[in-house]
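Asker: Quick check, what structure comes out for this input:
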Amino acid sequence: MASSSNSLSLGPFGLLGGVGVLVITTAVLLGTFVYFFGNSNNTPITGIPLIGKQEGEKDYTEAKKRWMSSAKEIVNSAVRTRKHPFQVFGMNGPLIIIPPHMTSEVRTDERMTFKSWLKRDFFTTYPGFEGFKPAVDNNVFIDSVRMGLTQSLATVVHSLAEEAKYCYDEAFPPAKDWTPVKFNAIALRFIARLSAQTFMPPELAKNEEWLRISVEYTLHFGHGGYVMRAIPPLLRPIAHWFLPQTKQLREDVETARRIIEPTVIARRKEREADIKAGRKPKKYTDAFAWMDAVTEKTGDICNAVHGQLNYSLGAVHTTSITFTNCMYNIVGSPGSIELLREELIEVLGSAKSWDKTTLNGLKMMDSFMKESNRMHPASFMTMNRIANETITLSDGTIIPKGSALTVPNTRLYDEEFYENPQVFNGRRFYDMRQRAGEESKHQFVTTGDDYLPFGHGKHACPGRFFASNEIKILLAFAIMQYDFKFPEDQGQPPIRAHGLENVTNPEAIMLYKSRTPEVSLDLDHTWR
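Answerer: Sure, this is the predicted structure:
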């Protein structure tokens, strides 16, 4: 495996002093000119209807603000009245919205790629944004998830359950009375710990500095990307050296390198020594090993530090949002905890260990998770692409080369596909699985043209199976060991929309108190 890059500096302007001030001043003046006269971010795509810009507005500033605050409402309204693609103005310029009935055209057309979307929207060529670089440069990262992580799911369930126990012991001390917690932050740490337990070697899995980076880098990544999108493309190569948000990202990557690189170097030396001595090299079961296996097979390279950051970006943020939303929907839905607890008592009471069979038996819980993800997906749009060449769709719409496009999740709230779609019904998918011939359908990890929270087709999220295991285990421990409710003066925390993202309120309070589980959670009888 290739070693990480050298320490990242603040760039060529970091030591310029007064000259640096002159550079910034010049950049600002140039930026003003570019913004009004030459900014491709403010040029709509010819031949595709534009919505979201109101009559009388001279530029697209207000349209972009409107998109950030009301994207879901704008798209839902347009999709109801339009059968053909249209465009809106997002923070990164024009975005073509493909109606859901044309999903299959996007899903099967390899001329539209998710990699190009990541490269453009998450700035993978800029220092600090290397966290998505492995997913863009080649297939090592994606294949390591599909062949390494997914194939290891059955063997990591026990370790996930054991780590979940320690997580709850730390975050939820015994409490006889209702005790307030900010669950959003707790969920982030839980997912970071369970992910590290799987992706990292034992000596790093509980490293507090790494756990902090795996959470904070994800948050900083979002903030940095948001700021960069607001800057005209021509200025980004200069501006990113001076932005506090991107400076923080470079510091995060450097910290990750300092933590990870010694392990990578030690393994390389160990392998070389084993080969020299005629011994079979030691095998490891973590993300380093998965990436190494793909590298050996394909000859492609994946930076170990960037790869681990990519695992964190893919695992921590969206999974913690999904887990938090699920908890909120369960606690806020009367009778749900009792219903899920009944299933857990039955399944865990007869289970021999924490394994794949045990988790597959939690069908009601799976349904609640899927329904929560239907109501509140982490992102309103997940089938995101860039057209790598000019494409003509079946309705005659021409997508110019380099255009960004996406398919919205509007069918999640469409009465044609779901009865009473605006009402949370935790049993919805459980009941659908009772139909003849549909027993294996409608699972949390299942994707389809009418269910896109994980995307669909070749580019569907490959880590969703691991996320499903994490969430089921964490929910099981929560529901069996504690009672929950929301403060009367707060109620269930609403989901806040921020552009395409649905985010939870980090200040929201949930109350808990301890209870005695009806069955033991130590299914393998190995806990200390």
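Asker: can we go C-alpha only for contacts and neighbour counts from here?
Answerer: Fine.
Asker: what's whichever strand in the chain runs longest packed up against?
Answerer: If you go by DSSP state E, the chain has its longest strand at strand 381-387. On a contact count with 3 or more Cα pairs under 8 Å, 6 or more residues apart in numbering; DSSP states H and E, strand 381-387 meets strand 112-113, helix 114-121, strand 404-408.
Asker: Okay, angle between that strand and helix 114-121 too, please.
Answerer: 90 degrees (axes from the mean of the first three to the mean of the last three Cα atoms, to 10 degrees).
Asker: run this one through as well so I can compare:
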Amino acid sequence: MTRMDVFICDRQMTREYYTVDDDHLSFRAVMSEEFQFEWLLPGQLQDVRRIPNSVIAKALSWQRTRASKAEDPFFKSFSAEFVHGFQEEVQRLVLSQSSGFFSFFRGGSVDKDSGWTAVPCFPLALKVIARLTTYSLFGEPLCRDAEFLDMCCRFGDAIPRDALILRSWPGWARPSVAKVLAAPRLVRKLQGILQAEIQHRRDTREKNAMKDILDFAMNWVDQRREAEFEDWHITDMMTNTIFAALHTSSQLVVHTIFELASRPEYADPLREEIKQCFELHGEGTKQALDSMYKVDSFIKETQRMNPLDASALARLALKDYTFSNGLHIPKGSAIFTPNAPLFQDERFYPDPTRFDGFRFSKMRHDPKLASSCDLTSTNERSMHFGIGRHACPGRFMVSDEVKLAVVHLLQNFDFCIENHGPRPKNMPFGKFILPDMGAKVWLRPSARGNE
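Answerer: Sure, this is the predicted structure:
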């Protein structure tokens, strides 16, 4: 049966519906339908008992507090893991392209004399984001396990891909089709690995140890055994977190690299800001990263010009719903509000079709706008990360990950689009806008990396 999709463009009506309780207008139910959780990730279904989303939000908040404390080694280790992972992945990608019979046709080292190396941007971003995400969730050694990282990346790709396949089949056929798809097998493998990790920690760690998000979740469950929460609830939560974290973050990294590589006039001002912030707050510190307003602005402008989703605030009506103005929404309908069109509205963004990398850093000078300028800020003019109680709790980690990528590239490399060409075109996919997954950038170590 075809559902009815309703787009609410009136701001007052949008405020009304996104505050309605989840038993009536459900965010999780629409995600369950979009990504076919019944067959691909059953632990995240609307009606399944699971660890509340507030737990992962609290865990991420706890980790963010650690990152902001200068005496806590977490953020420096997080930053070091990025550098280690980036260098390792670039080397792996270059070797994989330069070896074998077909390397001449695939590319690899562009010209030994020039020093340029061609690197596929999306695979690099995806693997590095997977490394940071798993470091945050599980720490070492899992975040450095090549097989585990590859499995996480394949899982993150398989869920939306397999959901698209399932939605093309009638409901009665989906259980059979799901049996031959990759996502259910990957879920079982990932959860088996995580279950073994949980058991290993229970056998070896100090009681109530708190090193990473997995420890946080284990302690939460241990305090609620009487409520019948078990370790498999943790593995369900963790696999869902891996899925939620990987592709959206890596796509923003790719878009940002494409914009930087095709707009060289921004490189020197950004490098100067990075240098100043490191001198003032210490190299590799969270305080330094948070002070990089121009870097933050460039990423936010990239996101404004390349929004992942044309819509926001998706809900599924589990019951009939009538707005205060009389508009009736039947049960089973999906409700959305426009997202991408707002970023081209000159009432909110002057000269909206022009890319201005420092748009938001300049807006900070206006006290009325300052609070809305951060990449992580959510409001009715910027809903990439949602708004209200369903705002993405991982957006602060996303911000750190993308900034680390920008800082590392600017400090250590010259880079451009392959063949010094134009920015690769985005790929529309329904109401989504995706970066070119096959495009390459050229990297060349710069003298700045040795300064």
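Asker: circling back: include distance to Asn138 of the first structure when you put the helices and strands packed on strand 381-387 of the first structure into CSV, please.
Answerer: Below are these laid out as CSV (distance: least, Cα to Cα, whole Å):
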stretch, distance to Asn138 of the first structure
strand 112-113, 13
helix 114-121, 9
strand 404-408, 20
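Asker: Dump the ones you listed into a markdown table; add distance to Val294 of the first structure and mean neighbour count as well.
Answerer: Below are those laid out as a markdown table (distance: least, Cα to Cα, whole Å; neighbours: other Cα atoms under 10 Å):
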| stretch | distance to Val294 of the first structure | mean neighbour count |
| --- | --- | --- |
| strand 112-113 | 21 | 23 |
| helix 114-121 | 18 | 19 |
| strand 404-408 | 30 | 24 |
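Asker: Quick check: which of these is nearest to Phe465 of the first structure?
Answerer: Of all those, it is helix 114-121 that lies closest to Phe465 of the first structure, at 19.8 Å by Cα to Cα.
Asker: Tell me how many other residues crowd Phe229 of the second structure.
Answerer: Neighbours of Phe229 of the second structure under the rule other Cα atoms under 10 Å: 17.
Asker: How about Glu419 of the first structure?
Answerer: 12.
Asker: secondary structure class for it?
Answerer: coil (DSSP: H, G, I helix; E, B strand; the rest coil).
Asker: which residues touch the equivalent of it over in the second structure?
Answerer: Using TM-score structural alignment, the partner of Glu419 of the first structure in the second structure is Pro350. Neighbour list for Pro350 of the second structure: empty [criterion: Cα atoms under 8 Å, 6 or more residues apart in numbering].
Asker: again, but for Arg146 of the first structure
Answerer: 462-463.
Asker: The aligned partner of it in the second structure sits in which helix or strand?
Answerer: Matched across to the second structure, Arg146 of the first structure falls on Ala57, judged by TM-score structural alignment. Per DSSP states H and E: Ala57 of the second structure is located in helix 53-68.
Asker: Next, the angle helix 53-68 makes with the helix or strand following that helix.
Answerer: Counting by DSSP H and E, the next helix or strand C-terminal to helix 53-68 of the second structure is helix 74-98. Helix 74-98 of the second structure runs at 100 degrees relative to helix 53-68, counting by the same axes, to 10 degrees.
Asker: right, and the helix or strand after helix 74-98 of the second structure?
Answerer: Counting by DSSP H and E, what follows helix 74-98 of the second structure is helix 103-106.
Asker: and the next helix or strand after that following helix, how far out from the chain's middle?
Answerer: Downstream of helix 103-106 of the second structure, the first helix or strand assigned by DSSP H and E is strand 117-120. Put simply, strand 117-120 of the second structure sits 22 Å off its chain's centre (Cα atoms, centre = their mean, to the nearest Å).
Asker: and strand 117-120 of the second structure, which stretch of the first structure?
Answerer: Taking TM-score structural alignment, strand 117-120 of the second structure hits residues 179-182 over in the first structure.
Asker: How about stretch 94-106 of the second structure?
Answerer: Stretch 94-106 of the second structure covers no residues of the first structure once aligned (TM-score structural alignment).
Asker: now do the same end-to-end measure for that stretch.
Answerer: End-to-end distance for stretch 94-106 of the second structure: 11 Å, by Cα to Cα, to the nearest Å.
Asker: same deal with stretch 414-431 of the second structure?
Answerer: Stretch 414-431 of the second structure end-to-end distance (Cα to Cα) = 34 Å.
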